[in-house]
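S.K.: 3D model of this:
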Amino acid sequence: MGVSFPTGLYELLILGRFLIGINTGIGLCVQPLYIGESAPKHLRGAMAMGSSIFLTGGILTGQVVGLRELLGGASHWPLLLSTCCVPAFLQLLALPWFPESPRFLFLDQGNERKCLRALQRFHGRQHYQPEMEDIQREGFALGSRKAKKPWELFLDRSVRWQLLTIICMTMGQQLSGINAIYFYASYVFREAGIPEGKIPYVTLGTGACECFTALTCGLLIESMGRRALILGGYSLMTLWCVVLTFSLTYQVYWWAPYLSMACVFAFILSFGLGPGGVTNILTIELFTQSVRPAAYTIAGSVSWMSFFTIGMLFPFIVRGLKQYCFLVFLVECSLVALFIFFVVPETKNKTFLEIKREFHRRNFGRIKEQDGELGERRQLSHEF
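M.R.: Next up, the predicted model:
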């Protein structure tokens, strides 16, 4: 992308954006998956939140570097677009030294020796044994099951409610209104009387808010749990949709633009505290090894399709509903909150097998649940 300007080949700019899009699509799926499979259960949520923390930190960094005084000027845009090679180069230097996921090595490849070496590198030679025992128990429970394809999950009754959960949560995350808030932010700041030249600096506050709440979520997730954070986030977002609709309706009053500006920041804070980070963690935790990669493929596809859909439809929603456009997101946030309240259990500090048992009754009913518990007792007795 950097050489597209001096060479005069705009095709290089398109090619660069295409390659970065591929890397982004892979990275947003593989990185949380790798961290979730490698982390111990009591730190899984906090470590998986690293994806959201550094993602929001990268967005904030991009906003700062993109300021007109730095690299945002008309003459510096090739250099600005070239800066993405810096993290890519650092990853090329560092990632080859990372071990493969221990669960993948043991459960998918059947290589116990490499799994042990990977666990010792992650946890140390004195503390890897509990993780190894957890992986072995999951291996005994899965038996000889091979990794499933994404389309096979739609026919698998044992993951029916887990699959429905990640589809609803992933769609809810993208359709919650967070992208609409960013779209409306410049208008709200302008109505609040902020000079046009100062709006880019105020917009930095939105990125800083999301980065701050991602960090806060990472600190709280192992103490408060996933369920409380994501329910609280969607509930607060529903409230701010109501307040923002009210303030946009009464813009003629002097206080309304300031209330709208406060709602923008409050909405972003609520999103980052719950749905922004917890959604990815639950996608990791609701599935065992044989179906997790396929589930992540489905979740990633649903996420990008939802992002594309809201990007295409939101201008028409604004044109048709005007200041009442956030009522659409109010309904969506409240419905997702209700679904999570009635369906999603707490997964904090639980193994993948324990979480699978939580969904067993919902997937099969009471009789199947009793049969499953009996089978697990027999398996554990045999293992002992």
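S.K.: hey, let's count contacts and neighbours off CA atoms from now on
M.R.: OK.
S.K.: ok, which stretches of the stretch 51-200 of the chain are helices?
M.R.: All helices of the stretch 51-200 of the chain, identified by DSSP state H, counting those that start in this stretch, fall at 77-82, 85-94, 102-103, 112-123, 129-142, 150-153, 160-175, 178-191, 199-224.
S.K.: tell me the most buried of these?
M.R.: Ranked by mean neighbour count, the helices of the stretch 51-200 of the chain are led by helix 102-103 with a mean of 26 (mean count of other Cα atoms under 10 Å).
S.K.: Report all helices and strands that that helix contacts.
M.R.: helix 10-38, helix 112-123 (3 or more Cα pairs under 8 Å, 6 or more residues apart in numbering; DSSP states H and E).
S.K.: To compare against the first, here's the next sequence to fold:
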Amino acid sequence: MIRNVIEDQGKVVFICLITVLFSILPVGYYIVLLNVPEKVIQNFIFDNFENIFGLKLSPTEESLVWSLTVSSQGVGALIGCLMVGPISKYGAKHVLMRWNNVILIAGSLLMFVSYWISFPIAFIIGRILTGVYTGLACAFAPLYLQQVIPKNIKGSMSCFLHIAVCFGSSIGAVFSLPFMFGDEDTWPILVVLPAFFGFVMLGASYFIPDTPNNLLQMGRYTEAIESIKFYYDIEDSDEDEIIKEYWDMVPEMPEQLSLCSAFMNSSIRRGILLGMVVSATQIFSGSMVSISYSTEMFRAVSFIDILVPFLPALGSIISILLTIPALRWVETRGRRPLLLKTLMFCIAANVFLLIFTLMSSERTGWASWGFAAAFFMYGVGYNLGVGPVAYFLPAELVPPEAASASLGAAVAVNWICTITTTLFYYPLSKLVGGWSYLIFIIPTSLFSMILWRLLPETKFHYKDSDLQIDPLEIRLLTDLGPSIAPNYGTLDLDEPTLF
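M.R.: Alright, predicted model coming up:
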């Protein structure tokens, strides 16, 4: 079965894997970027603030400025989320592979230039631009997958979004080590490296056609058929049969509703709100803070100093390995149980992080190793379920015509929560130590209760009923009339996955 899936759909799987990897890798890279070379970039910002503005920052002011610098990526991502609805009409492929990479290149170059002109404001603006890239990439990558990936491996493929983030984080963590590009002279190279992926994706966009779904919606049937042949290697002289075969593999993604229009429907509104809760849970479990401040966390519990700079890279690699089982479990065990059970794991891990941090302040030597074990425990829970599932679940909680609205709202909430946690954790950790983990434990516990009661299973969201009207027939007879949303259908327990 696995061999048949790869043989039949190998080309589209490869295209999607490379597209997702190159689009999402810079997201993880920039999330972890300021973690290891923290002191080096802090000195650049603080010293130039004093030189330019004549301001000598106090320790409290320095912690606030640094929190604002770290969270500025979230500010940009939130701006990007607000752009999702208005620009979704131009197609996921064009936004993801062209326009967004122009933003990535501009942001990377601006951070690079800030070093040479000794102007930290340019660095922060560049980080905001890479945040805009992040927000758009996190919304349009799942939409792109929904428009081209066959439904029998959609869940498994969607988990690669999380793997791509982890892979980007591991590359960023390794490159930011002091003997690589993380010292005071080479960090400009560190911040500009993702521009390479931007140029690669821009070049590739001229060779990869638009998605068949988007072309069919615009009535460009000749281009749509060529696109289907490109992605799926379908060879048939009958054009209607080619389109029918495409619709049999990929759920139809109709013209997208605006967020306001989607909210007018009560059932869609419920799905969007649940997707927003899922997205908030992913961040308030502690994910972004653990990526952005892991070195600070381990220094706070007096962990072995020589090992601390290597922990982000090691953690990212472990995250990739831990996500591999999720590729199968997301299909075989369902989205709901996988999310809820791993969420309980994350809450327990945060409780242990709080306890061991408090113990370490009393000079209990073994507490730092207990903290490391709890940190690994959190990684297990997050990467097996909470992390990968939250990337695509919001789109499955609503009908296909509301997918972009739901993803846009969910990613917006995701980055509002990122701004909140990355902005407040650092000052709180300096002020109250281990009690700062309560900003994860309390909200996540509340969100878990909501999801336990209201979250449905969405694994079979795109299963076709035997009685469902053929979308090709509808299009041929009504000349692109109102779209027919896929129904919930019969269960096929032998559905293949990538594994």
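S.K.: about what we covered before: out of the helices of the stretch 51-200 of the first structure, nearest to W255 of the first structure?
M.R.: Closest of the helices of the stretch 51-200 of the first structure to W255 of the first structure is helix 178-191, at 10.7 Å (criterion: Cα to Cα).
S.K.: what angle separates the closest one from helix 199-224?
M.R.: Here the directions of helix 178-191 of the first structure and helix 199-224 differ by 140 degrees (axes from the mean of the first three to the mean of the last three Cα atoms, to 10 degrees).
S.K.: what's the mean gap between helix 178-191 of the first structure and the aligned bit of the second structure?
M.R.: Mean deviation of helix 178-191 of the first structure relative to the second structure after superposition (mean Cα distance after the TM-score superposition for the first structure): 4.2 Å.
S.K.: which residues are in contact with that helix?
M.R.: E196, I199, V202, T203, P257, S260, M261, V264, F267, I268, F271, F314 (Cα atoms under 8 Å, 6 or more residues apart in numbering).
S.K.: Which of the helices and strands packed on helix 102-103 of the first structure has the highest mean neighbour count?
M.R.: Taking mean count of other Cα under 10 Å, helix 112-123 is the most buried of those, at a mean of 17.
S.K.: Adding distance to Q31 of the first structure, write the helices of the stretch 51-200 of the first structure out as TSV.
M.R.: Below are these laid out as TSV (distance: least, Cα to Cα, whole Å):
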stretch	distance to Q31 of the first structure
helix 77-82	23
helix 85-94	12
helix 102-103	14
helix 112-123	16
helix 129-142	20
helix 150-153	18
helix 160-175	17
helix 178-191	23
helix 199-224	16
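S.K.: W151 of the first structure versus T238 of the first structure, what's the distance?
M.R.: For T238 of the first structure, the distance to W151 of the first structure equals 33 Å [Cα to Cα, to the nearest Å].
S.K.: that older thread, can you say which of the helices of the stretch 51-200 of the first structure is nearest to S306 of the first structure?
M.R.: helix 160-175 (6.0 Å).
S.K.: So which bit of the second structure is that closest one matched to?
M.R.: Alignment note (TM-score structural alignment): helix 160-175 of the first structure is matched to residues 269-284 of the second structure.
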